[in-house]
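**Student:** below are the sequence and a predicted model for it; my questions follow.
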Amino acid sequence: MSLVGFMQAGNATVYSGSWRHPATEHGFLSASYYQKLGRTLEEGCFDLMFFDDRLAMPGVYGGSVAEAVLRGARPVKLDLSVVLGVVAAATRSIGLGATYSTTYYSPFHVARTFATLDHLSEGRAAWNVVTSINDSEAQNFGLSEHLGHDERYDRADEFLEATTGLWDTWEDDALVLDRENGIFADPDKVHELNYEGDWYKVRGPLTVPRTPQGRPVLLQAGSSGRGLAFAARWAELIFTGDPGIEVARSHYAEQKAKIAEAGRDPDAVKMLPMAYTVIGESEDHAREREQLFLNDLVHPMASLTLLSELMNYDFSGIELDAPITDELIESSSGVRGLVKNLRANFGGETMTLADLAGHRATLLQGPRFVGTATSVADQMEEWFDTAACDGFVLAATHSPGAYEDVVRLVVPELQRRGVFRDRYTGTTLRDHLGLVRP
């Protein structure tokens, strides 16, 4: 089983009410806060911690960022290259991942950033590939509106071709470092890329030698038709949003088949749904904590603000009891596949705007494992053992306490059952994940 910590470099976890929880530490503007998170997850032998990101405050709802700022609906987002740098210095084994957009960055910038991180962390870097989702991000980069859904993925395919090509411009043994003869590197083993596509032209070579992992690990979370195909071609970890075990099993089988159709080994790609864990001394205690964590701390306006950001659609003029229709989903240019998965979990019942907004504010598109440490481990093991997933991306109801609960209580139970490691046996993130070095 693979375990990944789902991070935000800001005022809240992916659960937008987390900043209000009495046990949450408000250290999100300090290096020591993120270093503590890294050390906690490393103590629990997690494969990876990765940080989500957006390139704008949520500002689609009502055309304003006011509600996001007022309600703490994730308005703070620090620069991830700096955050991961300070975490790398405080940890030794855990993988370190960041979200970078193929829509608003350039292949050379991303290739250099993650190659540098892979070297300085001694082989622990991962890139969560996203295409960005809304007009607010576009407007921070001099554009009036975001690219269309499929167009973003067409551009992203070229972006990955160029970026992975740049990572390969240095051969493994290009560095010579011969002091006596004054030979730094072999020029026959450092190559121009000369990539040319419809969207990008990149000469190369990269200014960073080949990295310990060969290439950083690639994560991706596309769940629409176009997103599934993109993940099948590129992803080594696929981050999913499957609300129930039957939906997850169907998605798992479909995605693995697409990976095989793309000519890759399905067993070499891990699928990891996002999940919450709420752990108590008893089942009743856990349910009480769940009520506080996931139901009592989210303001309705935070829900609508985050939903508008996700869908790139202004819901300010729509009633809360309005149904979510196919036409509404298709009229948005944001994350479509996630919403379709949520609707499937409703079992034919009508999903309203209020239902969807509540899911977005708490990010409940994945399972919620609630109970004692033993029963939470039971639930996780059922998903893992029945072809629903290869592990989990664990989100926090509050931070760092939710992760401390998992590491202290659930991880030892999984280790006793033999489904999770009790120590790191390799040195790189690819070693942890059992991935071949390219």
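**Tutor:** The structure has been received and is ready for your questions.

**Student:** make it CA atoms for all contacts and neighbour counts henceforth
**Tutor:** Fine.

**Student:** so which strand or helix has Asp284?
**Tutor:** For Asp284, the enclosing helix or strand under DSSP states H and E is helix 283-295.

**Student:** just want the angle from the helix or strand hosting Ala357 to helix 283-295.
**Tutor:** Assigned by DSSP H and E, Ala357 belongs to helix 353-362. Using axes from the mean of the first three to the mean of the last three CA atoms, to 10 degrees, the inter-axis angle of helix 353-362 relative to helix 283-295 is 100 degrees.

**Student:** so what does the helix holding Asp284 touch, helix or strand wise?
**Tutor:** For helix 283-295, the elements it packs on are strand 270-279, strand 368-371, judged by 3 or more CA pairs under 8 Å, 6 or more residues apart in numbering; DSSP states H and E.

**Student:** number of residues surrounding Gln291?
**Tutor:** A total of 12 residues lie near Gln291 under the criterion other CA atoms under 10 Å.

**Student:** so it versus Val83, what's the distance?
**Tutor:** 32 Å (CA to CA, to the nearest Å).

**Student:** before we move on, back to that, need the helices and strands packed on helix 283-295 in CSV (columns: mean neighbour count).
**Tutor:** Output for the helices and strands packed on helix 283-295, formatted as CSV (neighbours: other CA atoms under 10 Å):
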stretch, mean neighbour count
strand 270-279, 26
strand 368-371, 22
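
**Student:** can I get the ones you listed in a markdown table with distance to Tyr403?
**Tutor:** Compiled in a markdown table, the helices and strands packed on helix 283-295 are given as follows (distance: least, CA to CA, whole Å):
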| stretch | distance to Tyr403 |
| --- | --- |
| strand 270-279 | 9 |
| strand 368-371 | 14 |
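
**Student:** let's bring in a second one:
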Amino acid sequence: MVFKSINPFSQLLIGEHEVLTSAQLNQKLQLSERAFKNWKQTTFDQRAFMMRKLADTLRRNKEELGLLITNEMGKILQESISEVEKSALNCDFYADNAEVMLKEEYYDTPFKSMSVYDPMGAVFAIMPWNYPFWQVLRYAAPVIMSGNVTLLKHAPNVIGCAKAIEKAFLEAGFPEGIFQHITIDISQVESVIASNIVHGITLTGSEMAGSSVASLAGKHIKKTVMELGGSDAFIVLKDANLEKAATVATQSRMLNAGQACICAKRFIVVDKVAEEFTALFTQKVKLLQQGNPLLEGINLGPLARLDLAEKLSDQLEKSIQQGAKLILGGDRENCNFQPTLIDLVDSNNIAFQEETFGPLATIIRAKDENDAITIANNHRYGLAAAIWTEDRENGYTLARKIEAGNVFVNSLVRSDSRVPFGGIKKSGYGRELGTIGIKEFMNAKSLILE
């Protein structure tokens, strides 16, 4: 079997990648096991030295790596380069902080008691195509700095990125087997999860993928972290700075052509300011320039694959049939999907119920702030949300009522190495980033000395 990389904008074939045989996969697993036996004995200083070299390698090659990202999945070039830079920052962060984060903890007991954090072994990662460098380095930097090793199954359309990341690890001086990408088919996933060499699984992807992998992991009693879908609420209250809210709304919905779990998708606006906000939002979306993602001045590229564009078109068509009003956009040519706004959406509409992965913004009217919170929480996803209000204290109070893993007040929803990130409900469980994230695949071992 061969995976094909197709440039989303030109639809030209840019790469083919053969799937590993069972024997080749087993060799990769065995190498991972051997590498872990040595890697877990290294010091934090030794790991940090290589992790900082990895950050330097990424920065030195950011234009070349950014071009690879754009060619494989279609985001505009500057966004791709910024993704590589953010990945490098994450490497530096964990190089600087992993040792302190994993320091032993002592307890107030009549006897000496403490917890120490030991690495578990190989972590199997299943990662998506939408941020092909950041999603990988987001989990891999803390996993490797903590003394674990990892095997990456990347999305089939970004295998070139997977190979480039592995090459960067080796160039930075990491021994073979610490980070490996494995080109495998879905049918081979269970054999990796079942292997005694693998001790944890992390997945970023769809709700369906998470359910399937979590079931397999449960069958084989393996620890998992799941970062799944999102239908993030962007709540605009009557006292919000509407100009700023509309500017950030455009960025939050259209960044990466709307292909992010934490993109704002449901714009819940109180009736009093709904017309004014919608007009401002529409005006700003109209200014976007869609086209070849390699050209300057273009700020919206194509969707990553033709099937994704077709699915979004189907969701839009059904939403309009169910009563939504088309304000702007709606047309598509191959993977190039026009930035689109729809209004008058209710909770029964498909655009409300499903995750729309692309440049489609859904406007929902709320009677007041309490109604807005109710609408925001009336969903199976709970990844992130944003609240816009000039009353900061009320914003923080309302943020506590939102059912999500991350809530931002008057700001763009984003991930940050210093802050734990993850969701609840059908958006998954467990956390990446921050101190919580680095401890997910560690054995918190209690030591008691009488």
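**Tutor:** Here it is on my side, so go on. For clarity, every value in this text was computed on a predicted model and none was experimentally measured.

**Student:** TM-score for the pair, please.
**Tutor:** The pair, once superposed, lands on a TM-score of 0.35 when counted by TM-score structural alignment, normalised by the length of the first structure; 234 aligned residues with a CA RMSD of 6.6 Å.

**Student:** the inter-axis angle of the helix holding Asp284 of the first structure versus strand 270-279?
**Tutor:** Counting by the same axes, to 10 degrees, helix 283-295 of the first structure lies at 110 degrees to strand 270-279.

**Student:** could you check the angle the following helix or strand past helix 283-295 of the first structure makes with helix 353-362?
**Tutor:** Sequence-wise, the next helix or strand downstream of helix 283-295 of the first structure (DSSP H and E) is helix 300-311. Angle, helix 300-311 of the first structure to helix 353-362, by the same axes, to 10 degrees: 80 degrees.

**Student:** strands of the stretch 1-150 of the first structure, start to end?
**Tutor:** 2-8, 48-52, 95-101, 125-130 (DSSP state E, counting those that start in this stretch).

**Student:** elements contacting the second one?
**Tutor:** If I follow you right, that is strand 48-52 of the first structure. strand 2-8, strand 95-101, strand 125-130.

**Student:** and that strand with strand 2-8, angle?
**Tutor:** 30 degrees.

**Student:** and the contacts of strand 48-52 of the first structure?
**Tutor:** 3-9, 38, 41, 80, 94-99, 126, 128, 429 (CA atoms under 8 Å, 6 or more residues apart in numbering).

**Student:** tilt between it and strand 95-101?
**Tutor:** Using the same axes, to 10 degrees: strand 48-52 of the first structure against strand 95-101 is 20 degrees.

**Student:** cool, the last one as well?
**Tutor:** What separates the directions of strand 125-130 of the first structure and strand 95-101 is an angle of 30 degrees, with the same axes, to 10 degrees.

**Student:** flag every buried residue along strand 125-130 of the first structure.
**Tutor:** 125-130 (16 or more other CA atoms under 10 Å).

**Student:** now those residues as CSV including distance to Val411 of the first structure?
**Tutor:** As requested, these are arranged in CSV below (distance: CA to CA, whole Å):
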residue, distance to Val411 of the first structure
Ala125, 23
Ala126, 23
Trp127, 25
Asn128, 25
Val129, 28
Val130, 30
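
**Student:** verify the stated contact: Lys425 of the second structure with Asn377.
**Tutor:** No - using CA atoms under 8 Å, Lys425 of the second structure is not in contact with Asn377, being 10.5 Å away.

**Student:** look up the closest residue to Ala274 of the second structure, ignoring the ones flanking it.
**Tutor:** Excluding the flanking residues, the one nearest Ala274 of the second structure by CA to CA, 6 or more residues apart in numbering is Arg365, at 6.8 Å.

**Student:** my guess is that neighbour contacts Ile268, does it?
**Tutor:** Yes - if you go by CA under 8 Å, Arg365 of the second structure and Ile268 touch, sitting 5.9 Å apart.

**Student:** which of those two has more neighbours?
**Tutor:** Between Arg365 of the second structure and Ile268, Ile268 has the larger neighbour count (other CA under 10 Å), namely 25 against 22.

**Student:** could you check how far the more buried one is from Ile436 of the second structure?
**Tutor:** Counting by CA to CA, the gap from Ile268 of the second structure to Ile436 of the second structure is 31 Å.
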